[in-house]
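Asks: Can you look at this prediction? I've put the sequence above it.
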Amino acid sequence: MRQWYDKMLATAELEFRISLLPPISRGAHLSGPHLHAQRLVELWKVEAGNDVPLAHAFRLLDAEALAGAILRTLASGDYPNDPRYWLFPSLTDLLPELHALSWQAMLSGVLSVEAIKSLQGKRHRAVAPVELPRLTPDWDLSRLCQDERDEFLEVRVRRAPAGPVRKRWRKSPAKGDLKSAMGEIAKISPDGVGLDKVWNALKGYFPEITRQQAQNAIKAYAPQLKGRRGYRAKIKSPV
């Protein structure tokens, strides 16, 4: 019960600190969700090598993952459209997406997990990624369960040590995230704004997106933004 109480206090404090962040202008920033994600990473950052309880594993996610979570939550919810400022979901609304991303990072070994084995255990030990698929996280109590039985208690998470440097391949953004981002850009961009401006705006959501991927996104989700030869459109700030 004490652990649950401490977790609720920590979450409430984060909610309060997020509420104090200044608004983000739609006119000045096409990539509001990514900018907000960067601010959240800075707000709740965890020093290198430190761990957090399972309940706060989302604090170890990077800005790109957070931006995707914000976009998906906005797309699935009924949020008002303010023409002046970006509106963002509350931390409570974001948590399902953040928990799913955190769990996937643990399953893939990006985040390492330590815990006390059942009620008889006394010390934390590493929980290998291969052990996790049969378990279910109890986010509120920072436990891992199997068939409603507590398997691991006081679960804590940290970033896994960096391994050998591997060649990094560019991957395409998820179609749902890309469609949501294009929808937001289209709301405040005039018709015919052109590929280069849309590409730069998309980089705020997906830093590694290629020019070809941006061109394909325009064709699939917002063909009205395609530039017209001999015409240069400007993005105006909303009144």
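Replies: Happy to help now that I have it.
Asks: make it CA atoms for all contacts and neighbour counts henceforth
Replies: OK.
Asks: which parts of the helix or strand containing A217 are buried?
Replies: Here A217 sits within helix 211-221, counting by DSSP states H and E. Applying a neighbour-count criterion of 16 or more other Cα atoms under 10 Å, the buried positions in helix 211-221 are 211, 213-215, 217-218, 221.
Asks: What helices and strands are in contact with it?
Replies: With contacts defined as 3 or more Cα pairs under 8 Å, 6 or more residues apart in numbering; DSSP states H and E, helix 211-221 has these neighbours: helix 175-187, helix 195-203.
Asks: how about a cut-off of 7 Å?
Replies: Here helix 211-221 touches helix 195-203, going by 3 or more Cα pairs under 7 Å, 6 or more residues apart in numbering; DSSP states H and E.
Asks: Would you indicate which residues of the strand ranked longest in the chain are buried?
Replies: Assignment by DSSP state E gives strand 149-159 as the longest strand of the chain. Buried residues in strand 149-159, defined by neighbour count with 16+ other Cα under 10 Å: 150-159.
Asks: just stretch 65-76 next, same as before
Replies: Those would be 65-75, for stretch 65-76 by 16+ other Cα under 10 Å.
Asks: Looking at those residues, which are in helices?
Replies: Taking DSSP state H as the definition of helices, the buried residues of stretch 65-76 contribute 65-75.
Asks: Need the max-distance pair from the residues you listed.
Replies: Longest distance between any two of these is 15.5 Å, between A65 and A75; criterion Cα to Cα.
Asks: ok so, going back, which of the buried residues of strand 149-159 sits closest to I185?
Replies: Using Cα to Cα, the buried residues of strand 149-159 come closest to I185 at R159, 33.1 Å.
Asks: Tell me how many other residues crowd the closest residue to the closest one other than its chain neighbours.
Replies: Spatial nearest neighbour of R159, chain neighbours left out: L111 (4.6 Å); criterion: Cα to Cα, 6 or more residues apart in numbering. Using other Cα atoms under 10 Å, the number of residues around L111 comes to 21.
Asks: Against that first model, consider the following:
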Amino acid sequence: MASILRFRKLCYVEPAVKCGFESFDDKSSKINQKLDKKEEDVISATNFGLEINKKRKQPKEWRCLDSCCWMIGCLCTTWWLLLLLYHCLPVSLHQVPESPGIRLKREEGLSALHPVVLVPGIVTGGLELWEGRPCSDGLFRKRLWGGSFTEILKRPLCWLEHLSLHNETGLDPPGIRVRAVPGLVAADYFAPGYFVWAVLIENLAKIGYEEKNLHMAAYDWRLSFQNTERET
């Protein structure tokens, strides 16, 4: 009996920790701490996910360069689509009317009389390479400006280096010679499907003009007036 009372005293009168048992309040406090910790983890994970979604949904800053590239891309795409549609249509739907050269020759009897000199505008004249760096192998007398512009995609840095002028002299850098394309082909077409002087040259040919009395005054549009006069 005495041993039972002693055991009871130890278990219920003395602190519960000494008997190896925990009180109900201690258990509940630990459970609450665990729940609070889990809630904090869930809240932090939720906030982290919201921040990631916010960053993903945040629109990218639209720069002026992006707008220019987008506009150029839209214009080029629209132009090529219209050109493709034009060539896909049947011939009966887009019959070409009689050219002015033929009509003037037939109705008014016009013929070639005075020589004609065509002066292309800025950036419409073609430029070709006569001497360049090692990166320009295979481009001798090939167009760097005008035509298909394929060299811009193949070797853009080399293309830019050869079209750039010297900072001090305003001429071609040493070891590089870029000259204007001679003849009527210098500015008849700026790019495939984009004519400049081709239609006028064709109509002048209908009334008797040819290369001996029809000239294209091609020039290097990159140079200043003084340097252009010096080069010519």
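Replies: Now that the structure is in, tell me what you want to look at. Predicted, not measured: the structure shown is a model, and the values here were computed from it.
Asks: TM-score of the superposed pair?
Replies: Here the TM-score for the pair of chains, by TM-score structural alignment, normalised by the length of the second structure, is 0.23; 99 aligned residues with a Cα RMSD of 6.4 Å.
Asks: quick revisit: okay if I get the buried residues of strand 149-159 of the first structure as JSON lines plus distance to R17 of the first structure?
Replies: Shown next, in JSON lines, are the buried residues of strand 149-159 of the first structure (distance: Cα to Cα, whole Å):
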{"residue": "D150", "distance to R17 of the first structure": "33"}
{"residue": "E151", "distance to R17 of the first structure": "34"}
{"residue": "F152", "distance to R17 of the first structure": "31"}
{"residue": "L153", "distance to R17 of the first structure": "29"}
{"residue": "E154", "distance to R17 of the first structure": "26"}
{"residue": "V155", "distance to R17 of the first structure": "25"}
{"residue": "R156", "distance to R17 of the first structure": "23"}
{"residue": "V157", "distance to R17 of the first structure": "23"}
{"residue": "R158", "distance to R17 of the first structure": "23"}
{"residue": "R159", "distance to R17 of the first structure": "24"}
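Asks: all strands of the second structure, in order?
Replies: Using DSSP E, strands in the second structure cover 116-118, 127-131, 143-145, 177-180, 189-191, 194-195, 214-216.
Asks: In contact with N47 of the second structure, which residues are there?
Replies: With contacts defined as Cα atoms under 7 Å, 6 or more residues apart in numbering, N47 of the second structure is in contact with no residue.
Asks: distance of it from L35 of the second structure?
Replies: 18 Å (Cα to Cα, to the nearest Å).
Asks: Please apply the same query to K57 of the second structure.
Replies: 33 Å.
Asks: how about the helices in the first structure?
Replies: Using DSSP H, helices in the first structure cover 2-19, 32-43, 63-76, 91-107, 175-187, 195-203, 211-221.
Asks: same check, this time on the second structure
Replies: 2-8, 24-57, 64-88, 100-107, 150-154, 156-163, 198-206, 225-231.
Asks: So for F190 of the second structure, which of the ones you listed sits nearest?
Replies: Among these, helix 198-206 sits nearest to F190 of the second structure (Cα to Cα), with 9.7 Å.
Asks: Show me what counts as buried in that closest one.
Replies: 198, 201-206.
Asks: ok and that helix relative to helix 100-107, angle-wise?
Replies: 30 degrees (axes from the mean of the first three to the mean of the last three Cα atoms, to 10 degrees).
Asks: With respect to L35 of the first structure, which of the buried residues of helix 211-221 of the first structure is nearest?
Replies: Nearest member of the buried residues of helix 211-221 of the first structure to L35 of the first structure, counting by Cα to Cα, is A214, at 19.1 Å.
Asks: about what we covered before: out of the strands of the second structure, which is the most enclosed?
Replies: Neighbour counts (mean count of other Cα atoms under 10 Å) averaged over each of the strands of the second structure peak at strand 143-145, with a mean of 23.
Asks: Show me what that one is packed against.
Replies: Counting by 3+ Cα pairs under 7 Å, 6+ apart, strand 143-145 of the second structure packs on strand 127-131.
Asks: Show me what the strand it packs on is packed up against.
Replies: Here strand 127-131 of the second structure touches strand 143-145, strand 177-180, going by 3+ Cα pairs under 7 Å, 6+ apart.
Asks: Rebuild those strands as a markdown table, extending it with distance to C88 of the second structure.
Replies: A markdown table is the format used below for these (distance: least, Cα to Cα, whole Å):
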| stretch | distance to C88 of the second structure |
| --- | --- |
| strand 143-145 | 29 |
| strand 177-180 | 35 |
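Asks: wait, which of those strands is closest to T228 of the second structure?
Replies: strand 177-180 (10.9 Å).
Asks: Now do the closest one: which elements does it pack against?
Replies: Partner elements for strand 177-180 of the second structure (3+ Cα pairs under 7 Å, 6+ apart): strand 127-131.
Asks: quick one, the strand it packs on and helix 156-163 angle?
Replies: Using the same axes, to 10 degrees, strand 127-131 of the second structure lies at 90 degrees relative to helix 156-163.
Asks: And R106 of the second structure, how far from L200 of the second structure?
Replies: R106 of the second structure is 17 Å from L200 of the second structure, by Cα to Cα.
Asks: circling back: switch the strands of the second structure over to TSV; also include distance to I72 of the second structure.
Replies: Converted to TSV, those look like this (distance: least, Cα to Cα, whole Å):
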stretch	distance to I72 of the second structure
strand 116-118	29
strand 127-131	22
strand 143-145	18
strand 177-180	26
strand 189-191	15
strand 194-195	15
strand 214-216	29
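Asks: related to what we said a few turns ago, what angle sits between the helix holding A217 of the first structure and helix 175-187?
Replies: Going by the same axes, to 10 degrees, helix 211-221 of the first structure makes 80 degrees with helix 175-187.
Asks: can I get the helices of the second structure in CSV with distance to L129 of the second structure?
Replies: Output for the helices of the second structure, formatted as CSV (distance: least, Cα to Cα, whole Å):
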stretch, distance to L129 of the second structure
helix 2-8, 108
helix 24-57, 48
helix 64-88, 26
helix 100-107, 35
helix 150-154, 12
helix 156-163, 8
helix 198-206, 23
helix 225-231, 15
